[in-house]
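In: sequence unknown, structure follows:
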């Protein structure tokens, strides 16, 4: 029973890492209805910029601030100069635009900082802790705590502030929101800046876990099942789905993979997402679109 609990807890904590990436997608989708595939490149750019500045003897707090400014500026530029001119275009056009942007951002990061692999030490000891007889990674606990603070802050921001009210109005009906005086450019700018912040946090945590390398941008693929299962428009759904995906893939790898062969962890989340698409396309917390005629 202890082994099962360790596997389950390890999966849940790994799922939190997936959720951190998924939250950035949710923020953009809620505000503009765009699936921003370039978010994975922003995660890479943030981690690579931070570690490159630190290696050049910039103080970590200053490196974090400078990286956040850079990411927010890139995100704002994407929203203003790329996605805004493509408003009301078919979804596939927006998707291809963000896909192209991801390649441009990755190439720009390589041109600016080089292509070598970097180690990233956040000063968090990754030795396991014994909690109730269960061994838990200290780094995973830190990541879970970071995600909890981030989600709590975003939830308070979207539920109990004027900005949150405006964001929900824009998410429900942008045209109606514009008609009642909500300034869409300001809302979109703030959301893109928040997405830049979440991509930086996710990039630092994933970079500390995997190393800062260009394959880090592929972590976006791990967020896709989370978005499908949780719903593209729910921050809480991203967390719940991340926990579900993380636990399911670890348990499947240990208890099913041993019987049919290894590697099940790599594709099981996508099979689970496919099942949700067949049964509940909007996800656990997503809203089914209503067409008015």
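Out: Nice, thanks for sending it over. Computed from a predicted structure; not experimentally measured. Numbering: from 1, shown residues only.
In: drop to CA atoms for contacts and neighbour counts, all remaining ones
Out: OK.
In: ok, the residue lying closest to residue 101 once chain neighbours are set aside - contacts?
Out: Computed as C-alpha to C-alpha, 6 or more residues apart in numbering, the closest residue to residue 101 that is not its neighbour in sequence is residue 38, at 5.8 Å. Contacts for residue 38 (C-alpha atoms under 8 Å, 6 or more residues apart in numbering) come out as 98, 99, 100, 101, 102, 103, 105.
In: The structure to be compared is supplied as follows:
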């Protein structure tokens, strides 16, 4: 029921979980900016590219461990290529030019990813059941809480360093 205290707790838990995951995105922007001086708009599509690479390999029957290693190698290679071909030649340019280059890179990688893997929705089984359980009348999604806990740990680890 929408007016019940249990519903309020469910919404609050969902909001905190979402906020923790958004904090990782924000930390990614900050880390990249601090390391390179570039606000990289292509960060999100790089994560998408990695996920689609992993799913694509797993759909072709590649074992998870091998798919993870190959995905990491693909992403290191892609990052190196982007740095050498797109970003390095623009190093002494105004910040807005690098900023715009990452926006263009974002669109290019989205299109390239769609060309490679298609536009259909993909599903990645992360090994955590997507089911809910009830605690004191509050419905809690196991996958969402696992993602929130992982995000909280990662934020805490990054805060230490």
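Out: Yes, it's here. Just so it is clear, the model here is predicted, and its values are computed rather than measured.
In: Quick TM-score on the pair, please.
Out: The TM-score (TM-score structural alignment, normalised by the length of the second structure) is 0.84; 157 aligned residues with a C-alpha RMSD of 2.0 Å.
In: From the contacts of residue 38 of the first structure, list just the buried residues.
Out: 98, 99, 101, 102, 105 (16 or more other C-alpha atoms under 10 Å).
In: Which of those residues fall in strands?
Out: Among those, DSSP state E puts none in strands.
In: Find the helix or strand that the residue nearest in space to the middle of the second structure is a member of.
Out: Nearest to the geometric centre of the second structure sits residue 47, at 4.6 Å (C-alpha atoms, centre = their mean). Assigned by DSSP states H and E, residue 47 of the second structure falls within helix 43-59.
In: Show me what the next helix or strand after that helix is packed against.
Out: Using DSSP H and E, the helix or strand that follows helix 43-59 of the second structure in sequence is helix 64-82. Applying 3 or more C-alpha pairs under 8 Å, 6 or more residues apart in numbering; DSSP states H and E, one finds that helix 64-82 of the second structure contacts helix 43-59.
In: what range in the first structure matches the helix it packs on?
Out: On the first structure, the counterpart of helix 43-59 of the second structure by TM-score structural alignment is residues 39-55.
In: average gap between that stretch and the second structure?
Out: With mean C-alpha distance after the TM-score superposition for the first structure, stretch 39-55 of the first structure departs from the second structure by a mean of 1.0 Å once superposed.
In: where along the stretch 101-250 of the first structure do the helices fall?
Out: With DSSP state H, counting those that start in this stretch as the criterion, the stretch 101-250 of the first structure has helices at 138-160, 162-172, 174-179, 184-210, 220-230, 235-251.
In: mind listing what's buried in the second one?
Out: By neighbour count with 16+ other C-alpha under 10 Å, helix 162-172 of the first structure contains the buried residues 163, 164, 166, 167, 168, 169, 170, 171.
In: quick one, it and helix 184-210 angle?
Out: 100 degrees (axes from the mean of the first three to the mean of the last three C-alpha atoms, to 10 degrees).
In: how about helix 162-172 of the first structure, aligned to which bit of the second structure?
Out: So helix 162-172 of the first structure sits over no part of the second structure, by TM-score structural alignment.
In: Pull the residues that contact that helix.
Out: With C-alpha under 8 Å, 6+ apart, helix 162-172 of the first structure has contacts from 30-33, 157-159, 176-178, 182, 184, 187.
In: what do you get if the cut-off is 6 Å, keeping everything else the same?
Out: 30, 31, 157, 158, 177 (C-alpha atoms under 6 Å, 6 or more residues apart in numbering).
In: The longest helix seen in the first structure vs helix 138-160, what angle?
Out: When the first structure is parsed with DSSP state H, its longest helix is helix 2-32. Angle of helix 2-32 of the first structure versus helix 138-160, following the same axes, to 10 degrees, is 40 degrees.
In: how big is the offset of helix 2-32 of the first structure relative to the second structure?
Out: Mean for helix 2-32 of the first structure is 1.7 Å (mean C-alpha distance after the TM-score superposition for the first structure).
In: Show me the one of the helices of the stretch 101-250 of the first structure that comes nearest residue 67 of the first structure.
Out: Smallest distance to residue 67 of the first structure across those (C-alpha to C-alpha): 7.8 Å, for helix 184-210.
In: chain center to that closest one, what's the gap?
Out: 8 Å (C-alpha atoms, centre = their mean, to the nearest Å).
In: Identify each buried residue in that helix, please.
Out: Here helix 184-210 of the first structure shows 184, 187-209 as buried, counting by 16+ other C-alpha under 10 Å.
In: now the angle between helix 39-55 and it, please.
Out: Going by the same axes, to 10 degrees, helix 184-210 of the first structure makes 60 degrees with helix 39-55.
In: Give the aligned range of helix 184-210 of the first structure in the second structure.
Out: Using TM-score structural alignment, helix 184-210 of the first structure finds no match anywhere in the second structure.
In: Ok, stretch 270-284 of the first structure next?
Out: By TM-score structural alignment, stretch 270-284 of the first structure lines up with nothing in the second structure.
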